[in-house]
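Trainee: just need the structure, nothing else, for what follows:
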Amino acid sequence: QGSTQKYIVKNYFYYYLFKFSAALGEEIFYITFLPFTYWNIDHSVSRRMIIIWSIVMYIGQVSKDILKWPRPLSPPVVKLEMRTDAEYGMPSTHAMAATAISFSFFIATRNQYEYPFEFGLAAAFVFSTLVCLSRLYTGMHTVLDVIGGALISAVLLMLLYPVWDTIDHLLLTSPFCPLISIIVPLVLCYNYPKLDYYSPTRGDTTTILGAGAGATVGFWLNNQFAAASSTGEDFQLRLPLLTGKTMVVMLARFLVGILIILLTRQLMKSVVLGMLGYHYKFPMRDLAARRRPEVEVPYKFITYSSVGLTATVIVPLLHELLGLM
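Mentor: Below you'll find the model as predicted:
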């Protein structure tokens, strides 16, 4: 990885617009928007988005490390991000995630609510386009990487859409759901394509699959035990009907939920890493040891599956206890 390049910002509007847009494909967006949808909009919409997101991102991350197409050379481009520079470029998983999340949200909400088709389509298109353009602006991808990512995501969405109701039903009702939701992602993470050098793709993939696994188990538990949070019927809100009181309650749910999620993530990181460090005899600050598969996979999977489970089970129960339901 190269050192950070010096550059001059000539247009701060584009600079901050695309820096913000790039963040829409990062953990900070996933850990806020996906739970917000579950707590405040509609559970069925959230379930479909999380399943699509998990599948699309796994395929995208694995494709990168199989194809091994390099990122744009620097120079001539200036790279505004360094964390993911060690990853390969094709396809752009930012483009894949943005396309999958925005259009699955659009399709799922159109199946639940009545609102102008053109508005939803335009919003999904603008969202995904901004994220795609941000990858070019930040110098992290070529045009082909971005187009390839968006097209792959679109194809996967078209293939999954006809069966996503069936998948959703099975995940809610099958007695094997918890077992499958944990074992299959773990097997995929442990059998992730090996590279000649360390890349954050395996860790990021484990994070995504772990969060998806925890959330899926949470969906199943809510459905089995008929928790108040198991359906979105109580809060099938349409934007024109939003009131000041409703918005305050939604904000309160979000703030309480995010606080619990962040505390859970920090607690589980410390506990799991401490246990792994004790078992494998390495200090917690040993970065090289934390990158070993036998450490990285359980560390990230357990941490983020706990986050997913907390977001879908613990937080709604706390909302009910606090009178926010």
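Trainee: alpha carbons only for contacts and neighbour counts from here, please
Mentor: Fine.
Trainee: quick one: contacts for residue 71?
Mentor: Remark: with contacts taken as Cα atoms under 8 Å, 6 or more residues apart in numbering, residue 71 is in contact with 85, 87, 88, 89, 90, 140, 141, 142.
Trainee: biggest helix in this structure by residues?
Mentor: helix 244-280 (DSSP state H).
Trainee: tell me what it is packed against?
Mentor: Using 3 or more Cα pairs under 8 Å, 6 or more residues apart in numbering; DSSP states H and E as the contact test, the elements touching helix 244-280 are helix 27-40, helix 293-309, helix 315-321.
Trainee: kindly reformat these as a markdown table containing mean neighbour count.
Mentor: Listed next are the helices and strands packed on helix 244-280 as a markdown table, based on neighbours: other Cα atoms under 10 Å:
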| stretch | mean neighbour count |
| --- | --- |
| helix 27-40 | 18 |
| helix 293-309 | 23 |
| helix 315-321 | 18 |
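Trainee: which one of those lies nearest to residue 156?
Mentor: Residue 156 lies closest to helix 27-40 among the helices and strands packed on helix 244-280, at 19.5 Å (Cα to Cα).
Trainee: tilt between the helix or strand just after the closest one and helix 27-40?
Mentor: From helix 27-40 onward toward the C-terminus, using DSSP states H and E, the following helix or strand is helix 43-67. Helix 43-67 and helix 27-40 meet at an angle of 160 degrees, taking axes from the mean of the first three to the mean of the last three Cα atoms, to 10 degrees as the criterion.
Trainee: please give the structure of this sequence too, so both can be compared:
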Amino acid sequence: MQGGRSDNSVLGSWGGKFDVRASSEGESSGYESEVEITSRISLGYTFDAVLHSLRTFFAVSISLPVAWMCLHPTIGSFRARKFRMVDKGTKTVVWVQKKLRSRLGDYYFGFFSFCAEEEFYLLLLPFLIWNVDHILGRRVTLIVCIGLVLGNTMKDVFGLPRPPSPPVWRPAHQEAIDSTNLQDFGFPSTHAMNAVSNSAFTFLYLTSTPSTFNVQDILSDRKNALMFAFVILYISSLCLSRLYLGAHTPTDLRGGLSLGVILTATYWASSEVIDSYYLSTPNLLLKLIFTGMITLLLMPQPRPVTPTFSQNALLCGLITGCCYGSRQYVDLKSISFHGNAIITGDGMTFSLPEYVPVDLVRSIFLAWNPYLRTFIRTIFGYIVVLLLRVVAKSVSTMILSCVGISVKPHIDRQMSRQRRRKKLRVVRLFTRDIDIVGSAIVKMFTYSVLAWAITFFVPFLDCVLGLLEYEQNQLI
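Mentor: Here you go, the predicted model:
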């Protein structure tokens, strides 16, 4: 994934480079790529050249339309303009912090900023899938993941810095909470993209369909109007939290909001077609794995490396597991029980050992209060998902270690000192410190298993145990 040339020149023919200066006066962006990665292993001149060309095309095809929408002919001119706006935006961030800073504000905006983090989605989306609406849950998962992949790619292409601290204030815990530790670039704000995509898509899903969409009809309903007001409050609070916490400038937020609107409109209009494809196409798993690997291979590789590549591997895993798990769940069609035999609508039969009292367990859980079953179902699901995550990560790491790819290589300090004294250049597979390819494989596999468990395995177990009636959960 990290093989090939450094992509600092990906914009060379499009009006700029990743480490271009902020202005003709020589002001630095603070993110110049002064470190040359010499420890990577070349895969051959021809392969490197082809890969570099494909990465350039991929980066430009995603980012150049954004420049055109802002009436800039090239990515370079767009980036130079945004660089100048970062300095102005930093002053705006400082002004906002001086006006709004308070203990209550720290808690309020800290909470809303958390509402677009990985941990929040890993708590909310499973609950949505298991207890509310399977279709809505999987579609929100996909729109969030797709938006993050696109946003992360644009961040590495545009390379616009976050507001510097100081003068901007940041809470001591902010970097620890942020999924990338604020070590990635700033434009566009993926928090702003998520704020629009998850809330606006949910609102549209619950109130209308693409074929019957009418703003006046939707907002004339009192409940819909109240829901819309909550969506506006949520988006406004989350975006303002990024200014308050010093994570983004206004230009980052404007870009994120605009792209979030475009993504929401596009995905909402095509969600039925997308669902229809991955719920019916043959060889789905192979197609998902191939698409994920190609996507990661084509990701821009700025130097120094940013956390976005690792996060994109995680996101590709979530997309793979979500689509495949949803497909398996829909393919069940129905579940019936004959003694200890479980028969699904697609003709599959699972036989449990005679000593497993399936009928007794089902009768007990089905007799419980629905709210209690929901609580037990949720806690049980989280436990299963966490256990599978640990197992998947351990197994994938062990397998990679057996074939010589160490995700977290052991460092023999004595041997390292001896090598330094001998002035020998030691090169591990792909990188000196950590095998980025191995890390990406582990993340993609682990989160594929996690998403598969959320969309299929846990609901299936719930149906077997009597914690969930299969017919109660929407399928298509």
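Trainee: can you list the helices and strands packed on helix 244-280 of the first structure in JSON lines and add distance to residue 71 of the first structure?
Mentor: Conversion of these to JSON lines gives the following (distance: least, Cα to Cα, whole Å):
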{"stretch": "helix 27-40", "distance to residue 71 of the first structure": "21"}
{"stretch": "helix 293-309", "distance to residue 71 of the first structure": "24"}
{"stretch": "helix 315-321", "distance to residue 71 of the first structure": "40"}
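Trainee: closest to residue 182 of the first structure out of those helices?
Mentor: Nearest of those to residue 182 of the first structure, taken as Cα to Cα: helix 293-309 at 8.8 Å.
Trainee: filter the contacts of residue 71 of the first structure down to the buried ones.
Mentor: Those of these that meet the buried threshold are 85, 87, 88, 89, 90, 140, 141, 142, by 16 or more other Cα atoms under 10 Å.
Trainee: name the nearest of those residues relative to residue 23 of the first structure.
Mentor: The nearest one, if we look at these relative to residue 23 of the first structure and count by Cα to Cα, is residue 140, at 13.1 Å.
Trainee: JSON lines for the buried ones among the contacts of residue 71 of the first structure, including distance to residue 303 of the first structure and secondary structure?
Mentor: Compiled in JSON lines, these are given as follows (distance: Cα to Cα, whole Å; DSSP: H, G, I helix; E, B strand; the rest coil):
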{"residue": "85", "distance to residue 303 of the first structure": "24", "secondary structure": "helix"}
{"residue": "87", "distance to residue 303 of the first structure": "23", "secondary structure": "coil"}
{"residue": "88", "distance to residue 303 of the first structure": "26", "secondary structure": "coil"}
{"residue": "89", "distance to residue 303 of the first structure": "27", "secondary structure": "coil"}
{"residue": "90", "distance to residue 303 of the first structure": "28", "secondary structure": "coil"}
{"residue": "140", "distance to residue 303 of the first structure": "28", "secondary structure": "coil"}
{"residue": "141", "distance to residue 303 of the first structure": "30", "secondary structure": "coil"}
{"residue": "142", "distance to residue 303 of the first structure": "33", "secondary structure": "coil"}
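Trainee: for these, give me JSON lines that also has distance to residue 17 of the first structure.
Mentor: Conversion of those to JSON lines gives the following (distance: Cα to Cα, whole Å):
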{"residue": "85", "distance to residue 17 of the first structure": "21"}
{"residue": "87", "distance to residue 17 of the first structure": "24"}
{"residue": "88", "distance to residue 17 of the first structure": "25"}
{"residue": "89", "distance to residue 17 of the first structure": "22"}
{"residue": "90", "distance to residue 17 of the first structure": "24"}
{"residue": "140", "distance to residue 17 of the first structure": "16"}
{"residue": "141", "distance to residue 17 of the first structure": "17"}
{"residue": "142", "distance to residue 17 of the first structure": "19"}
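Trainee: cheers, nothing more for now.
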